[in-house]
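> Below is the sequence, then the predicted model.
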Amino acid sequence: MMLPTHALAGMVLALPVAVAAPEFAPVALAAGLAGGVLPDLDMYVGHRKTLHYPVYFSGLAAGALVVALVVPTALTVGLAVFLLGAALHSVTDVFGGGLELRPWEGTSDRAVYSHYHGEWIAPRRYVGYDGSPADFLLSGVLAAPLLVTVDGPFRLAVLAGLAVAVVYTAVRRVLPTLAERLVEAYGPVLPGVVLSNLPARYCQGTGADEG
């Protein structure tokens, strides 16, 4: 799923906190947003492997949640929601498409790497692929309760996420062709360090590798 969907999902995890303990709402919303975004920071360094931990994040989140319930402080609540957001992101990527350049073709058997099992989990494709109409619909569904609950900078974050989702969904199908043409045109003059950090699906034949 696309990053806006994950970010919004992380913020939705904070809504029970906002209702039950409003004093922790700001830290919970910020932590949920950060946790929902964190795994995709590995976009160009072993995507869905380096920072995606479906099992370990889930275990840590469960433990942190217990601590937060027993000793509710800004730190424990924030850490619990942060880990829940990262765990949810890592797990739900399994329900989207694979890692291929055009995931709607369904040619990849890799969705998320499970470090616990030492193998890739196959994509279920219930949400199609990142930036699919179903993915955009999910972003809208997640944004709805947030828009009627949060205000200030968090409301702006939700609106910004929706704006990014609209643009990304609109251009998603043409991005692979654009990426291929750019790499084909400029690949020969790009420094090796740049090529080595591009996902292999964008630069087949250049020697770059995702790992």
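Here it is on my side, so go on.
> rest of the way, CA atoms for contacts and neighbours
Noted.
> in the helix or strand that contains L84, what counts as buried?
If you go by DSSP states H and E, L84 is part of helix 74-92. Residues of helix 74-92 classed as buried: 74, 76-92 (neighbour count, 16 or more other C-alpha atoms under 10 Å).
> Likewise for stretch 148-160?
In stretch 148-160, counting by 16+ other C-alpha under 10 Å, buried: 150, 154-155, 157-158.
> hmm, back to that, now find how far off-centre the helix holding L84 is within its chain.
13 Å (C-alpha atoms, centre = their mean, to the nearest Å).
> For this protein, just list every one of the strands.
112-114, 119-121 (DSSP state E).
> could the ones you listed go into TSV alongside mean neighbour count and distance to K49?
As requested, the strands of the chain are arranged in TSV below (neighbours: other C-alpha atoms under 10 Å; distance: least, C-alpha to C-alpha, whole Å):
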stretch	mean neighbour count	distance to K49
strand 112-114	24	5
strand 119-121	15	9
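> could these be laid out in CSV, adding distance to L65?
Putting the strands of the chain into CSV (distance: least, C-alpha to C-alpha, whole Å) gives the following:
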stretch, distance to L65
strand 112-114, 22
strand 119-121, 26
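> quick one, which of the ones you listed is nearest to E23?
Among those, the nearest to E23 by C-alpha to C-alpha is strand 112-114 (35.4 Å).
> for comparison:
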Amino acid sequence: MMATTHVFAGLAVVAPVAYALPDFAAPLAIGAILGGLAPDFDLVAAHRRTLHFPVAGLAVAVPAVGVAIAVPSSGTVAVAACAVSMWIHAASDALGGGPEMDPWNDQSDRAVYDHVRGRWLRPRRWIRYDGAPEDAALAVSLAVPALVVFDGWVQTVAAVCLAVSLAYTLVRRRLVTWLPDWLE
């Protein structure tokens, strides 16, 4: 899935809390955005293995939410939103295709690494590849809560990310031919 889809998923999860507790809207949004993006920082390492924790991430997210409920503060809710979004990102990568640049050609049997079991989870391919039309549709639907519940800079970031998502979808399959050989 696109990084923006993961960001929208995090924002959609925290949107009901932000609606109920508007004083925490900004820290929730910051945590959700960072958590939605952070796992993909491993693109320069072993992608979908180094910073993706589809099973173990839940062991961090649940206590973080518990702390945020027990001791609500800007810091605790931001950390909880980040942890939950990171876990959702990693877990949902198993719903897509493999991490290769052209998943429509080279159908990998590796979606995301499960550190608990020490093996790769297979791709489900519900979202065939990042930037696929179904990824764009999911991004649009997940962006709605962010666009409705949040205002100000969060709404602006969501709108810009939505525009980037749709533009990326239009050129995604062509990108592989535009990339230099050393990036493939």
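That came through, no problem. What you see is a predicted model, and the numbers here were worked out from it, not measured in a lab.
> longest single helix anywhere in the second structure?
Looking across the second structure with DSSP state H, the single longest helix is helix 152-178.
> What residues in the first structure pair up with it?
Counting by TM-score structural alignment, helix 152-178 of the second structure falls onto residues 152-178 of the first structure.
> And stretch 123-140 of the second structure, by the same measure?
So stretch 123-140 of the second structure sits over residues 123-140 in the first structure, by TM-score structural alignment.
> with the second structure superposed, average distance for the helix holding L84 of the first structure?
Aligned to the second structure and superposed, helix 74-92 of the first structure gives a mean residue distance of 0.6 Å (mean C-alpha distance after the TM-score superposition for the first structure).
> Contacts only, for the residue lying closest to V166 of the first structure once chain neighbours are set aside.
Nearest residue to V166 of the first structure in three dimensions, chain neighbours excluded: F136, at 7.3 Å (C-alpha to C-alpha, 6 or more residues apart in numbering). Shown in contact with F136 of the first structure (C-alpha atoms under 8 Å, 6 or more residues apart in numbering): 5, 165-166, 169.
> what does Y116 of the first structure give?
55-56.
> quick one: buried residues of stretch 168-184 of the second structure?
168-169, 172-173.
> from these, which two are the most distant?
Y168 and R173 (9.2 Å).
> quick one: A14 of the first structure and A165 of the first structure, what's the gap?
21 Å (C-alpha to C-alpha, to the nearest Å).
> Tell me where the first structure has helices.
Counting by DSSP H, the helices of the first structure are 3-12, 15-20, 25-37, 54-70, 74-92, 133-147, 152-171, 175-186, 192-196.
> against the second structure, where does the second one fall?
Meaning helix 15-20 of the first structure. Against the second structure, helix 15-20 of the first structure falls on residues 15-20 (TM-score structural alignment).
> gap between A146 of the second structure and S74 of the second structure?
From A146 of the second structure to S74 of the second structure the distance is 19 Å (C-alpha to C-alpha).
> which position in the second structure aligns with V55 of the first structure?
That one, V55 of the first structure, aligns with V55 by TM-score structural alignment.
> if I pick the nearest residue to that match once chain neighbours are set aside, what's in contact with it?
Of all residues not flanking V55 of the second structure in the chain, D114 sits nearest, at 6.3 Å (C-alpha to C-alpha, 6+ apart). For D114 of the second structure, the contact set (C-alpha under 8 Å, 6+ apart) comprises 49, 53-56, 120-121.
> ok, those in the first structure: which stay?
Contacts conserved in the first structure for the contacts of D114 of the second structure, using both residues aligned by TM-score structural alignment, their matches' C-alpha atoms under 8 Å: 49, 53-55, 120-121.
> will you turn the residues you listed into a markdown table that also has distance to R110 of the second structure?
As requested, these are exported to a markdown table (distance: C-alpha to C-alpha, whole Å):
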| residue | distance to R110 of the second structure |
| --- | --- |
| R49 | 10 |
| F53 | 14 |
| P54 | 13 |
| V55 | 15 |
| W120 | 6 |
| L121 | 6 |
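> closest to P27 of the second structure among those residues?
For these, the nearest to P27 of the second structure is F53 (22.8 Å; C-alpha to C-alpha).
> I'd say that closest one and H115 touch.
Yes. Using C-alpha atoms under 8 Å, F53 of the second structure is in contact with H115, at 6.7 Å.
> When the two are compared, which one has more neighbours?
Set F53 of the second structure next to H115 and count neighbours by other C-alpha atoms under 10 Å: F53 wins out with 24 against 16.
> For the residue nearest to that one when sequence neighbours are not counted, list the residues it contacts.
Leaving aside its sequence neighbours, F53 of the second structure sits nearest to A90 (C-alpha to C-alpha, 6+ apart; 5.6 Å). A90 of the second structure sits next to 39, 48, 52-54, 57, 112 when contact means C-alpha under 8 Å, 6+ apart.
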